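> sequence below, structure please.
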Amino acid sequence: MNLSLERFVGKVAVVTGASAGIGAAIVEDLVKNGVIVAGLARRVDRIVDQAEQLKDEPGKLYGFKCDLTVEEDIKSAFRKIIRKLGDIHVLVNNAGLMLSTDLINGDTEKWKTMLDTNVLALCIATREALQNMISKGTKGHIIHINSITGHQILDIPRLSVYGASKFAVTGLAETLCNDLNREKIPVKVTSISPGYVKTEFCSVAEIPDEFLEQLTALHSNDISAAVIYALSTPPHVNVTEITVKPLGSSL
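Got it, this is the predicted structure:
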């Protein structure tokens, strides 16, 4: 199997949650491979700074301010991207949020925020990208940054709703494949499920440092490498699921 990102050189990729961590690493690798990247985030100033750092690379990075918990923000961002940069060939649904809460004494607002970010935003962004791809006959690629918690139940306190949101991502990736195959729409779908990645993501989730220090960590560029691999496969190959864990670790 020959791996090459050549067919996406000069094409537009949308990356959600692009301002930090895995998203920033994905953006960097895409730009270095000649892709035109639209990075979506609330902290768009970070994307602007990264665009300056990447200005001499073959591709180009543009920042679009977007609150992914607001449907109209997402729809508006996609309209702006298509108008400014052109038709979309790749969507990386990277934005995600882990908040500490459970179903015993849970916080409803935290539940809503996680589900809006991890599930509904992914659905809306996928729809907007697909509508553009289908209308133009684009042989595109949709990538969901999932999690191992979307495949197995982990006994970690107060992360039950996050895990449930990622199980939803697994289901949405598989059913989207079925829908596209049924309609004979030539768009690939890949779910990438990392284990523990050392980013600011876990500090937002209020996971104790002493717990995290016991784990072997992946790094953001390990996951961006998986994205590049999936995109580099030949047109007839669809890698539907990639699980990435640190060597010797179950997480």
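> from here on, just use CA atoms for contacts and neighbour counts.
OK.
> for L154, see how far away the nearest residue to N221 once chain neighbours are set aside is.
Leaving aside its chain neighbours, N221 sits nearest to A25 (5.5 Å; criterion: Cα to Cα, 6 or more residues apart in numbering). Using Cα to Cα, to the nearest Å, A25 is found at 26 Å from L154.
> how about A225?
In terms of Cα to Cα, A225 sits 25 Å off from L154.
> can you name the residues that contact the residue nearest to E241 when sequence neighbours are not counted?
Distances taken as Cα to Cα, 6+ apart place S191 nearest to E241, at 4.8 Å, with adjacent residues excluded. Going by Cα atoms under 8 Å, 6 or more residues apart in numbering, S191 touches I143, H144, I145, N146, T170, A173, T240, E241, I242.
> again, 10 Å this time
Residues in contact with S191, defined by Cα atoms under 10 Å, 6 or more residues apart in numbering, are 92-93, 142-147, 169-170, 172-174, 227, 230, 239-243.
> now intersect those residues with the helices, please.
When DSSP state H defines the helices, the subset of the contacts of S191 inside them is V169, T170, L172, A173, E174, V227, A230.
> tell me which of these is nearest to V204?
Nearest to V204 among the ones in helices among the contacts of S191, counting by Cα to Cα, is V169 at 20.5 Å.
> list the contacts of L30.
5, 8-9, 13, 15, 36-37, 57-61, 224-225, 227-228, 231.
> please list the members of those that lie in helices.
Using DSSP H, the members of the contacts of L30 that fall in helices are S224, A225, V227, I228, L231.
> most neighbours among those, please name it.
Of all these, L231 has the most neighbours under the rule other Cα atoms under 10 Å, reaching 28 neighbours.
> to check against the first, give me the structure of this:
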Amino acid sequence: MDQWKGRNAVVTGAGSGIGAATTVELIRHGLNVVGLDVQSTKLEKLANSLEDVMTIPDGSQRGIFYPKTCDITDERAVKDVFGWVDTALNGVSVLVNNAGIIMRSSLLDGTLKDWNFLMSINVLAQCVCSREAFRSMSTNNINGHIVQINSIVGHSITPYYAHKMYNASKTAITVLCEGLRHELSLVNSKIKVSSISPGSVDTEMFITAKFRPSSQVVSSRPALKPEDVAAMVITTLETHPSVEIAELTVIPTGSTIQSHGMPSPVNLSDK
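As a prediction, the model looks like this:
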């Protein structure tokens, strides 16, 4: 991580969950973090907690936290943040596109309003942030790294009712990550693009969506912690300049990539 010390990272959805854990890890590794979140109170809470969690016994350099309240579905607001990073901090080196939502919305009776809201945050806002990061990196001659927090449902079909639009939003991210790598190669850019696809993660996302999976699913499903995914962000950034982790799938031990039904286990002693 030495190549990133003193550099600047932008993390979306930084106020809680994976975004907050990633912010902490990046700062611990010496990066300055511009944390974006639509909820300013969450950013304030994170900022206040950093003094306690960021103590580094060996006295090594740690980064600086710059909280920025920002609705990433507002293109003008996103442009303003990246413009500030260019002017005040000399450009962005790392973007972690973490912000996302989940909601139940059936294809049979869902509303266009809900579908637009889901896609605007999970897909279109990520594209805007990636575009602005590319512009900043190119303007400042930075061979940076764009990390997209994807999901295993971006690579398989979820069996849960009314989750197919969320499923589609993450599948779109899988396609757009490869598309971004393709376009970067066409302009001879050395900017890296990594997709990290975790399995179930224990975050506030379901609370925000105002629903919980069924008790059967919750009780039988292992889950990652936000810190586990943050560690994977560091793993992608630690690669040599000539190596790019295009896709990193991370699941909790005892789980699977493709969700399955829950039949009674076979009693092997009867065989």
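> hang on, the earlier thing: out of the contacts of L30 of the first structure, which are buried?
Buried members of these, scored by 16 or more other Cα atoms under 10 Å, are 5, 8-9, 13, 15, 36-37, 57, 59-61, 224, 227-228, 231.
> closest to R43 of the first structure out of those?
Of these, the one sitting nearest to R43 of the first structure (Cα to Cα) turns out to be V15, at 13.6 Å.
> what lines up against the closest one once you look at the second structure?
Using TM-score structural alignment, the equivalent of V15 of the first structure in the second structure is V11.
> buried stuff in the strand or helix carrying D52 of the second structure?
Using DSSP states H and E, D52 of the second structure sits within helix 40-53. Within helix 40-53 of the second structure, the residues that qualify as buried are K42, L43, L46, A47, L50, counting by 16+ other Cα under 10 Å.
> what does the last one align to in the first structure?
In the first structure, the residue matched to L50 of the second structure (TM-score structural alignment) is L54.
> need the contact list for the residue most central in space within the first structure.
Of all residues in the first structure, the one closest to the mean position by Cα atoms, centre = their mean is N94, 1.9 Å from it. The contact partners of N94 of the first structure, taken as Cα under 10 Å, 6+ apart, are 14-18, 21-24, 26, 40, 118, 122, 143-146, 192.
> can you tell me how far it sits from T16 of the first structure?
Distance of N94 of the first structure to T16 of the first structure, given as Cα to Cα: 5 Å.
> what's the overlap in contacts for those two?
Common neighbours of N94 of the first structure and T16 (Cα under 10 Å, 6+ apart) are G23, A24, L40, L122.
> by neighbour count, which of those wins?
Of all those, L40 has the most neighbours under the rule other Cα under 10 Å, reaching 28 neighbours.
> mind checking the SS state of the aligned partner of that residue in the second structure?
Superposed on the second structure with TM-score structural alignment, L40 of the first structure falls opposite L36. Here L36 of the second structure is recorded as strand under DSSP: H, G, I helix; E, B strand; the rest coil.
> go ahead and confirm L36 of the second structure touches D80.
No - contact between L36 of the second structure and D80 fails when scored by Cα atoms under 10 Å: they sit 12.0 Å apart.
> any common contacting residues for these two?
When Cα under 10 Å, 6+ apart defines a contact, the residues bordering L36 of the second structure and D80 alike are C70.
> need the strands for the stretch 1-150 of the second structure, in chain order.
For the stretch 1-150 of the second structure, the strands defined by DSSP state E, counting those that start in this stretch occupy 8-12, 32-37, 65-69, 94-97, 145-149.
> so can I have JSON lines of the ones you listed showing distance to M137 of the second structure?
Output for the strands of the stretch 1-150 of the second structure, formatted as JSON lines (distance: least, Cα to Cα, whole Å):
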{"stretch": "strand 8-12", "distance to M137 of the second structure": "11"}
{"stretch": "strand 32-37", "distance to M137 of the second structure": "15"}
{"stretch": "strand 65-69", "distance to M137 of the second structure": "19"}
{"stretch": "strand 94-97", "distance to M137 of the second structure": "9"}
{"stretch": "strand 145-149", "distance to M137 of the second structure": "9"}
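> and these, which is most packed in?
Of all these, strand 8-12 has the most neighbours on average by mean count of other Cα atoms under 10 Å, namely a mean of 28.
> quick one: distance of that one to the chain centre.
With Cα atoms, centre = their mean, to the nearest Å as the basis, strand 8-12 of the second structure stands 11 Å off its chain's centre.
> columns distance to A209 of the second structure on top of the buried residues of helix 40-53 of the second structure, output as TSV?
Putting those into TSV (distance: Cα to Cα, whole Å) gives the following:
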residue	distance to A209 of the second structure
K42	17
L43	20
L46	21
A47	25
L50	27
